[in-house]
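>>> sequence below, structure please.
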Amino acid sequence: MVRIKPLTKPYPPEFETRMKVLMRGAEPLVLFTTLAKHERAWTKFSGGSLLDKGSPLTMRQREIVIDRTTAKCGCDYEWGVHIAGFARHVGLTDDQVHATVHGAADDPAWPAEEAVLIASVDALLDRKKLSDAEWTALRDIVDEEQAFEVIQLVAFYHGVSLICGALDLPLEATAARFPAA
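So this is what the prediction gives:
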């Protein structure tokens, strides 16, 4: 049962224009059409998005943080969208994709710097903070602005995961699925 019926075509002009740019000709995600049903929800969501080209992180770093966050939150919807859309583009191996869901920071799939990203996500989601040692490890691989970006990505995609779970969104047909353990 659909909890909130998504927008259907014809879309409002502003939303249609934004989707043409964001989705590069593909149909909008159910997440987007559902949130856009209510202007305030869409405005708040899209205003907080961190997928702009101005990210101080590399695309690979950003995707590792997003993939791990959504996997740890059990959000197969958003994890699957990102894996299908970005994993190969940023060079994630099959072992690394699997490790975003079933691995830990010490998984051999991760080089040392990326293991720090995984550990940072895990600490933020598990304890809602970074210890002094975890902060130091993060700052050893990223600058201050990048550290803020990591924290904000975890917070934003934790929120996205909550939205997807609360609305019980159907998985996108083209999205990846969580790998078996």
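>>> contacts and neighbour counts: CA atoms only from here.
Noted.
>>> show the contacting residues for the most centrally placed residue in the chain.
Centroid-nearest residue in the chain: I66, 3.4 Å away (criterion: C-alpha atoms, centre = their mean). Under the criterion of C-alpha atoms under 8 Å, 6 or more residues apart in numbering, the neighbours of I66 are W79, H82, L153, V154, Y157.
>>> so which of those wins on neighbours?
W79 (29 neighbours; other C-alpha atoms under 10 Å).
>>> mind giving me the packing neighbours of the helix or strand it falls within?
Following DSSP states H and E, the helix or strand that holds W79 is helix 76-82. Here helix 76-82 touches helix 59-72, helix 144-167, going by 3 or more C-alpha pairs under 8 Å, 6 or more residues apart in numbering; DSSP states H and E.
>>> pick the most buried one from those helices.
helix 59-72 (a mean of 23; mean count of other C-alpha atoms under 10 Å).
>>> re earlier: of the contacts of I66, which is the nearest to T100?
W79 (9.3 Å; C-alpha to C-alpha).
>>> ok, now which ones touch that closest one?
Here W79 is in contact with I66, D67, T70, A71, A176, R177, F178 (C-alpha under 8 Å, 6+ apart).
>>> number of nearby residues for the nearest residue to the last one once chain neighbours are set aside?
Pointing back at F178 there. Spatial nearest neighbour of F178, chain neighbours left out: D76 (6.1 Å); criterion: C-alpha to C-alpha, 6 or more residues apart in numbering. Applying other C-alpha under 10 Å, we find 26 other residues in the vicinity of D76.
>>> so who does D76 touch?
D76 touches T70, L171, R177, F178, counting by C-alpha under 8 Å, 6+ apart.
>>> quick check, nearest of those to P56?
T70 (20.4 Å).
>>> ok, the closest one touching I163?
No. Using C-alpha atoms under 8 Å, T70 makes no contact with I163, being 11.5 Å away.
>>> what's stretch 146-158 in contact with?
Here stretch 146-158 has contacts from 48-50, 55-57, 62, 65-66, 69-70, 73, 117, 121, 124-125, 138-139, using C-alpha under 8 Å, 6+ apart.
>>> compare with the first, here's sequence two:
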Amino acid sequence: MSRVPYVTATDIDPEYRELIVSSLQPGKTLNVYSAVGNNERVLEGLRGFLGALWNHSGLSDRQREIVILTTASEIAEPYEWHQHVAIATNAGLVAEEIDAIARDDRAVFPTTEQALIAYTRAVVRGRVTESLHEAVAERFDENAMVGIAATAAGYLALGRVIDAFEIEIEADDEFVGWEVDD
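A predicted model of the protein is given here:
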């Protein structure tokens, strides 16, 4: 059970109501947004920040989802992992690749994506070395470098909020598992 209540549309000011609904699943209220909705202004800022990461990271959809899944895997956050497996699949990742991210097995990825995964894990751990930064900077421009670090850090922060409140996967969903290639 969540440590804070999940607000409903009738619990919050009308100008914030759409913020508790998934932008990818119209009409579906997400527990993470419903929990954060206990502070409407923070919810508004969070959705704006995540939207900027989503739309302006300088990464392809596939690369963005690799960063998000890698972050969720690194911090062992099942809610975020669950939310993004289907999104990653729609962005072109296959089950073998998703499973490999969960195991931190980079061998199935091309060199650029291996570097992206290594850099993401280092950002989440707070351990980016000069050599790792340089290896990624050879493959991505400054715009994307900011997007990679900000996306990893943003989803790390979101994962910590999810953990702090013990936010559960939505009642009508079943956890996809850390291995989706069964």
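>>> now what about the TM-score between them?
Here the TM-score for the pair of chains, by TM-score structural alignment, normalised by the length of the first structure, is 0.87; 177 aligned residues with a C-alpha RMSD of 2.2 Å.
>>> where's the aligned residue in the second structure for D76 of the first structure relative to V180 of the second structure, distance?
Under the alignment by TM-score structural alignment, D76 of the first structure pairs with P78 in the second structure. Counting by C-alpha to C-alpha, to the nearest Å, the separation of P78 of the second structure from V180 of the second structure is 13 Å.
>>> equivalent analysis for R139 of the second structure, please.
29 Å.
>>> how about T120 of the second structure?
21 Å.
>>> next one: Q83 of the second structure
For Q83 of the second structure relative to V180 of the second structure (C-alpha to C-alpha), the value is 13 Å.
>>> do the same with T129 of the second structure
Applying C-alpha to C-alpha to T129 of the second structure and V180 of the second structure gives a distance of 32 Å.
>>> for E97 of the second structure, same thing?
Counting by C-alpha to C-alpha - E97 of the second structure and V180 of the second structure are separated by 10 Å.
>>> what do you get for I162 of the second structure?
22 Å.
>>> before we move on, what about E96 of the second structure?
Counting by C-alpha to C-alpha - E96 of the second structure and V180 of the second structure are separated by 8 Å.
>>> repeat for T8 of the second structure
T8 of the second structure is 31 Å from V180 of the second structure, by C-alpha to C-alpha.
>>> stretch 79-87 of the first structure: how far from the chain's middle?
On the basis of C-alpha atoms, centre = their mean, to the nearest Å, stretch 79-87 of the first structure sits 9 Å off its chain's mean C-alpha point.
>>> repeat that for stretch 7-22 of the second structure.
Taking mean C-alpha positions (C-alpha atoms, centre = their mean), stretch 7-22 of the second structure and its chain are 22 Å apart.
>>> name the residues of it that are buried.
By 16 or more other C-alpha atoms under 10 Å, the buried positions in stretch 7-22 of the second structure come out as V7, T8, A9, I12, R17, L19, I20, V21.
>>> and the residue nearest to the centre of the first structure, how far is that from P13 of the first structure?
Counting by C-alpha to C-alpha, the gap from I66 of the first structure to P13 of the first structure is 29 Å.
>>> contacting residues for the closest residue to Y79 of the second structure other than its chain neighbours?
In space, and not counting its chain neighbours, Y79 of the second structure is closest to I169: 5.7 Å by C-alpha to C-alpha, 6+ apart. The contact partners of I169 of the second structure, by C-alpha under 8 Å, 6+ apart, come to N31, Y79, H82, F175.
>>> I169 of the second structure pairs with which position in the first structure?
With TM-score structural alignment as the criterion, I169 of the second structure matches L171.
>>> secondary structure class for its match?
Under the three-state scheme (DSSP: H, G, I helix; E, B strand; the rest coil), L171 of the first structure adopts coil.
>>> next one: it from F45 of the first structure, what distance?
For L171 of the first structure, the distance to F45 of the first structure - C-alpha to C-alpha - is 19 Å.
>>> now swap in W79 of the first structure and tell me
W79 of the first structure is 17 Å from F45 of the first structure, by C-alpha to C-alpha.
>>> do E39 of the first structure as well
Taking C-alpha to C-alpha, one finds E39 of the first structure at 10 Å from F45 of the first structure.
>>> I'd say E40 of the second structure and P14 touch.
No. E40 of the second structure lies out of contact with P14 (C-alpha under 8 Å); the separation is 10.4 Å.
>>> need the next SSE after the helix holding W79 of the first structure, C-terminal direction.
Later in the chain than helix 76-82 of the first structure, the nearest helix or strand by DSSP H and E is helix 94-102.
>>> mean deviation, that next one versus the second structure?
Superposed on the second structure, helix 94-102 of the first structure shows a mean distance of 1.0 Å to its aligned residues (mean C-alpha distance after the TM-score superposition for the first structure).
>>> C-terminal to that helix, what's the next element?
helix 112-127.
>>> ok, residues contacting that following helix?
By C-alpha under 8 Å, 6+ apart, the list of residues contacting helix 112-127 of the first structure reads 61, 64-65, 68-69, 72, 104-107, 129-130, 134, 137-138, 141, 150-151, 154.
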